[in-house]
Each structure stands twice: as structure tokens, then as C-alpha cells.
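Engineer: Dropping the sequence and predicted coords here.
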Amino acid sequence: MIGDRIKKLRSEKGLSVEELADGILSPKYIQDIENNTRHLPDDILPEIASRLGTSVDSLLGIEKETNIRKAKELLDSALRYTYRELLDLAKENVIQAKGFQEHFSEELEIKLILLETQILLKEEKIDEAAKNMNKIDGLKVQAFSDLYFVYLRILGAISYFREDFWKAITHFQQAINVKINFEKHAFEVGICYFNLGMVCAYIGNLSWGEQHLKKAESIFQDIGEIKQLTDTFINLGNIYYRRKDYEDALDTYKKAQNLLIYNSDLKTSSFIFNNIGLVYSDLKNYTKAIEYGNRALSLKKKLNRFPNEVMNTLILLMDSHMKLGEAEMAEIYVKELLSYLPNVNASMTRGHSYSTIADFYKSQGNICKYTDYSKQSINIFVKAELYFYAATEAYELGIEIEDTDLICESAKLFYQYHNKLKNH
């Protein structure tokens, strides 16, 4: 209340009641105002504020409310900027919001930490992001449903980047189960469905992946969110490709490509070119696959920031040249893949790289190297709990080299995969 603010400011300024009252009111009147038993006359407000070294708005508490509102708006906008990869703008908003931090409630403090964590994730500073999240009391954040939803979604993202895919799925599912106003927070809900769909497809459950990505698509269509809709189409196309629904895959990639008119960026374009190349490779049109692969590789190397993605395109090009019987060209890409491997930590990329290199050596009749690289691929997938891919690789190797132990191992891995699905 205003009396409390006057008393606090008077004490901070070192003024006595008599000094504050001098010439305008009686000391008793000032004491009554400070005790909130009398009203401060409007015509006296400016003089009292001046003597206390503050503004009328601040004395009335209006300035604080205005600053809190500004801080909230800045943090909300900053969160949107992070999703659009506009990190400089997000950071600028954070700096401005921190200028009002003395007025922050516990809710705003939590929102600030969540936003800073989101920025760290976008910068791929995963350990720093996880450390920052530890500043938040998981029990306290539950009091704010909207923030608890974001908190769980970001925990899921951290788990995903740390390759703890099953924990990521759990966090995303928990987030969706939080009782929030989905219409009010449609964008954030769409992001959560997108994340969940992507991880489900990643671990091999294409049905769950499609189901959640379709929900994300519907939300982003409704709110006109072009950037996220483009990414959703790319991931849906990936699912259709893996199901061998090539016509649907190409149609969906073209939908993503059409949206680039409004949301053009090299990274997204490179993904689309790469994935169209994969479809043509499966359709045995290796010349087309190489054409799109080269377009993707050119963009990815120009960006010079995503070695995982460069490797995915090298796999496509190596495989396509191998299928055309161009062993020398294929071997060039094998050597380039091997040069990238020490700098790449993503288990999916590493596992598929070793698998593709193994296929190259099989095509050359070098069964020893084929077996060695296949087993490295299996070990990587198992370590990351990507059991579906480990099982598939073990089965194919077991059949090829007539190893019944490997075939039995593949059955155990498939069982582990389905057991994980049942518990999630």
C-alpha cells in the first residue's frame, strides 16, 4: 500500500516524519498515512514524491505494475524469437527485461530461467542448459501451470539432446497432460506435439510419430505459424519415406518447399533437398538422388555449422554412387565420412554412417570390414537405446554372415524395443 511505500522510502532517505511533513502536512497526518489509516491528498502527492526522490507513478505503485507488464511482454516475445532462430533479438529482450528484475515475482523469475535455458539449447550448449534448469525448484514451478508445461517440454528437449530418448518422450507426454489453456498457448502446445512426434519417429515408432506430428500440423495451420509448419511437413515426409510411401513423401516435402517462399533459409532448404534425394535413391533413380544430394551438400557446407547433417548427405551420395557401380566416387565419400566421424556425437548419425560404410565394403566383397563396421553400428545403437535400429542391423548382419548368435541377439533387441514402447 502507498503508506508502506512512503514509510520505506522515508527511512531509506533518512528523513524524519517531521522533515517529510514540513510545510505541507502535520507529522501526525504523515504518520496516519504511513499506517494506511488516512488518505494522501492528490495535490500533495507530487511534493511528497519529490521529497522522497521518486515519481508519483512509483509512489502509487503504477510504475511497478507497468514495469512488470513490460517485462512479461519482453520475455513472451523473446520465447517466440528463440523458436524462429532469432537469438540476437531474444537476448536483447532478455537484457531489457532484466532491467525490471527488482520487481519480478517468483513466476517471472522462473520464466526468465526457462527462457535463458531455451536460448542455450538453441545454441547447442546442452550442459549449460541442464545446469540452468537446476535453478528451478520442480515442486514450486507446478504452482504455475503454464510455466510447468514449458518446464517439462524443455526438460524433454534436454533429454533428447542428451540422447535419453525414452525420458524425453516421458517429459513431453507429461507436458501435454498438464492442465493449461491449449487455445491460449496454442503455439507452445504445437511445439510440444512436434517434439514428441519427432522423437517417437526417431526411436522407430512411426505410427506415434505421425499421430503427434499431425496434431502439430493442425495447430500450426490454425495459427498461421509458417516456420514450424515447414519443419512439421519435413518430419512427416521423413515418416512416409521410411514407410516407403514415396508419393506421399514427395508431396509432403513439396508442401514444405512451397512454404519456403515465406520462410526461406539455407538450413531448411538443405534438409528438403537431402530428403528428396533419399526418396529418389529408394526409387532407384540414383542420378536424381545424386543431383539433390549435391544441392543439399553445397548448402550444408556453406552453413559450416551442422556436421551431423553434412554426414547424412554424404551417406546419401556414397550409397547412390555405390548403387550406380561407381566405386571410386563412393570411396571418396567413405573417406570423407570417416574424417567427419571423430567430430560427431549424435548416435543416430554415427550408427547409420558405420552401417553405410559397412554396405560399401560388402559391395566390394570385403566381408571382414563389412562385419567390423556393422558391429560398430550395432554397438552405437545399443548404447543409445535405439534398439529398433540395433536389432535391424544385427539381423541383417546375422543373415549375411550366417551367424545364428547375431540373429538371436536381434530378436532380444526387438523384444527390448517393444518392451520400452509398452512402458511409454
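Structural biologist: Here it is on my side, so go on.
Engineer: rest of the way, CA atoms for contacts and neighbours
Structural biologist: Will do.
Engineer: Do I have it right that Ile154 meets Gln118?
Structural biologist: Yes. Using C-alpha atoms under 8 Å, Ile154 is in contact with Gln118, at 7.1 Å.
Engineer: burial of Glu128, as a residue count?
Structural biologist: If you count neighbours by other C-alpha atoms under 10 Å, Glu128 ends up with 12.
Engineer: For it, which non-adjacent residue is spatially closest?
Structural biologist: With sequence-adjacent residues excluded and distances taken as C-alpha to C-alpha, 6 or more residues apart in numbering, Glu128 is closest to Leu120, at 6.8 Å.
Engineer: Centre-most residue in the chain?
Structural biologist: Centroid-nearest residue in the chain, with C-alpha atoms, centre = their mean: Ala157, separated by 5.4 Å.
Engineer: Please compare the first structure with the one that follows:
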Amino acid sequence: MEYGKVLRFHRVKQGLTQNQLADGIISPAYLSKIENDQTVPAFEVLELLYERLGLDFHDSSYNHPSKEKLKEWYETIVFKRKEEARKLKDDLIQQKDTLNNHHLYIFYELFRIRHLLLENEVEKAYVAWKDIRQHEDTFDEEMEYYFHLSSGLLEYYRGNYDESFQQLMEAKNYSSSIVHELEDWEISDLYYILALSTSQANHISASVFYVDQALEIYQARYDLEKSADCHILQGINYSKLKNYAKALENFHMARKIAMQTLNRNQLNLVYINIGTLESRIGNHESAIQNYKKSLYYNDSDTTYKQSYLLTTIHSLILEHYRLSDFDGCLDWINEGEQELKKLPSKPHELHFNFYKLIIKNDPTVISHLEEVIIPYFQDKKEHIYIIRYSMVLADLLEKKRMYKKSTNYLRLAIQLLNKHSHLGGILL
């Protein structure tokens, strides 16, 4: 048994210093050697240290749930079976030794990070990650794998895609050492998350590779829903690579699967992304039809779906504007403003307000773009909207014969276009 790691784990968990734990028993220096597994002390010493921490040295087995029970919980999290995951979590925390046993507690906390992300509790997940990180020097290779996987997912949810990729690559490195401990669904899960992070970080070729790796395993398991997820992501990747034929092929495959499984969320996403693709190639009427189809499958029963709904309404406004159908624009703006009452969203509020101003030829539109809209999206690093609104502003300034300022905004848009040429697509 790794006595040193257990001692350090409980000492840190209880907020004790080495001096406080060692006081009157051994020297802090000797305790440090024990905690770092540099020496094996006498059982009498260990008993005294355990007693100070409130642990029973002679009861190392505990009546705790097995690690298999924890992995069962983790599987429900990975496959997004929310109700089952909540129930298993409640069962686990009823067992006090889940939180008292060093080995089980680490796995419980690492899995809990992902459960919090599943519940969209990103800040709580970050707090849990910071808490467990202080125990990292007690981790074995399997714990390191889940720690870096959780770290990568957390960074993904926080929008730090390059850091997410780095953490996931660390997890991949550890996976080779514990390959016999991992189920095939865990390997495919790792590849899929890698594919997500690399797609968002614009490492598109890498994402295509990882999607293919994940899809191969999901297809072998006849996991239709995960296979559809892969096809949606691959469609987005090929769209970014401007291989629109391959993109549509993947979107249609995802749609075919989602129709079989009756997965309305996936159908919603498929039609949104087909609409985005059609818009990119200038088929604005087709884009509108696909966006409208997506609305049929948006039940708005979650924050995510409500966000998709606002994004789709914004896209419909833009497509009608590009067709100079200003009445259609205003109709969808009104629809969007009604939805904002249910779920306030500052970026969508700015989008909808901009189109009202531009359609009505409001003289304040230039100052609003300069002082409010573009600075907001620059602060959020939303490059696609900085580009879009900078180009609009450049055109408006040119019409006012303000050529120097117009050139500056046009240059800003071109620089960002050259740097971020793969923008587009909505992910799960």
C-alpha cells in the first residue's frame, strides 16, 4: 500500500502542514521522506500519523464501492445519460469511504469534473479541478490520464482550444501506458474530444484524422448516435477546408442516422450546419430553407438549444438582409427580441439592434459600430463578427468619404480573414 501518498492526500485535504502532522511524532523532514515514498517507517509511526488524521490504520479495505462502480458512473457521463448519472452519483456519495479512501476519492473527483461539465456547471467544474490539482503528486499514471483528459475538456468549455489540445495530447501520451485499463469506448471518446479541440483550434487536418479514428470505433460498436456526432463534426471540418461536397456527404449521413434514432438535437444541428454551408457558397435561399428546417427540431428545452435558436434567428436575419428582403429581416428581428426575453444574450442583442439600425438608415449606426459593437467582439475575441462588422463599417465610412478610417477597418478585416480562414460551423 502507498502509505506516503495516502498520508499526504489526507494531510492536504484536512489543511494540515507537515509540521502540524509530524509534531511530537517524527521530524517534518522525515515525514517528507515518507510522503515521497523515500522511506518505509515503522508501523508504530504510521499508526500515530493515521490516528492524528482520524484514520484507522488497520482498516485499509473499507466498505467502499468498487472502482468498477465509479467507472460505471463515468460511462453514463461520457454517453450523456444524465438521469442515470445523477442517480449513480447520489449512490456513490452515500458511501462515506468514496470520499475517505485516497484512491477512490481521486477518481471520484476527476469524474465529477466531467459530470459538472455535462450539467453545464463550468465554473463549479473549474473549482473542482483546482481542488484536485493540489493532489497531483499523489497520482498514478491512470489518474494522470483522467486528470489531463478532464483538464482538456475544461479548457475546451472555457474556449481555450489550444490549451485544450495540449492537455488532451498529454492524456493521449498517458493512455499508451494504461491501454489495458481503458475500454474501447474510452479510446474513441479521447479521439472524439481531440477532434473537437483541434477543429476549434483550426488544426483541421488533425481533426479530420481524429474523427476518423473515433468513427471507426463507434461504427464497430454500432453506436449510431456517436457516429452521427462524428459525421457532423467531419462535415464542419470539410466545410472549413472548402471541400463542400465532402461536407454535405457527412451532414447527409448524420441526418440519415439521426432520422433513424429520432435524435432531434442532432437534426437541429445538421440543418443549421447545412444552412451555414449553403450561405458560405452564396445559396442564400437554400440557407434560409435549411435554417427554417432546423427550427422545427429545436425544442428549446435547454440553454444550449435556446442558444442555437438565437444563433439560427441571427443567421436568418443575415440571409434575408443579403437578399435585400428587409421586411423578412424585421420579422426575424422581432422574433429574436421575443426570444431574448426568455434568455438574455448580449451578443445577440447587439446583432439584432445593428440590423434594425442599418435597415432604418439610422445615422448613429457608424458610431454604434465603432464604439459599441466592434469593441465588444474584440474583447470577446469573436473574430468572425469583428471581420463582418469591420467590413460593413469600412463600406459605410467610404460612402461618407472618410477614406482613412475606412481603410483602417478594411485592413483589420483582411488581416483577420488571412489569420482565421477556417471560421464557421456549429458543434455539439
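Structural biologist: Nice, I can see it. A quick note: this is a predicted structure, and the numbers were derived from the prediction, not measured.
Engineer: so what number do they get for TM-score?
Structural biologist: Remark: TM-score between the superposed chains equals 0.69 [TM-score structural alignment, normalised by the length of the first structure]; 353 aligned residues with a C-alpha RMSD of 3.8 Å.
Engineer: what do we get in the second structure for the residue nearest to the centre of the first structure?
Structural biologist: Counting by TM-score structural alignment, Ala157 of the first structure lines up with Leu153 in the second structure.
Engineer: Counting by contacts, list what the helix or strand containing that match packs against.
Structural biologist: Using DSSP states H and E, Leu153 of the second structure sits within helix 141-157. Judged by 3 or more C-alpha pairs under 8 Å, 6 or more residues apart in numbering; DSSP states H and E, the packing partners of helix 141-157 of the second structure are helix 102-118, helix 122-133, helix 161-175, helix 184-200.
Engineer: ok, the nearest residue to Glu155 of the second structure once chain neighbours are set aside - contacts?
Structural biologist: Sequence neighbours aside, Ser164 is the residue nearest to Glu155 of the second structure in space, at 4.9 Å (criterion: C-alpha to C-alpha, 6+ apart). If a contact means C-alpha atoms under 8 Å, 6 or more residues apart in numbering, then Ser164 of the second structure has Ser151, Gly152, Leu153, Leu154, Glu155, Tyr156, Ser197 as its contacts.
Engineer: Return the distance of Leu104 of the second structure relative to Ala128 of the second structure.
Structural biologist: As judged by C-alpha to C-alpha, to the nearest Å, Leu104 of the second structure and Ala128 of the second structure stand 15 Å apart.
Engineer: Likewise for Asn120 of the second structure?
Structural biologist: Distance, Asn120 of the second structure to Ala128 of the second structure, by C-alpha to C-alpha: 14 Å.
Engineer: Please identify which of those two sits among more neighbours.
Structural biologist: Using other C-alpha under 10 Å, the more surrounded residue of Asn120 of the second structure and Ala128 is Ala128, with 17 against 14.
Engineer: is it true that that one touches Ile113?
Structural biologist: Yes. Between Ala128 of the second structure and Ile113 there is a contact under C-alpha under 8 Å: 6.2 Å.
Engineer: how much does the helix or strand hosting Leu267 of the second structure stray from the first structure?
Structural biologist: Leu267 of the second structure belongs to helix 264-280 when assigned by DSSP H and E. Compared with the first structure after fitting, helix 264-280 of the second structure deviates on average by 2.1 Å (mean C-alpha distance after the TM-score superposition for the first structure).
Engineer: C-terminal to that helix, what's the next element?
Structural biologist: Of the helices and strands lying after helix 264-280 of the second structure in sequence (DSSP H and E), the nearest is helix 284-296.
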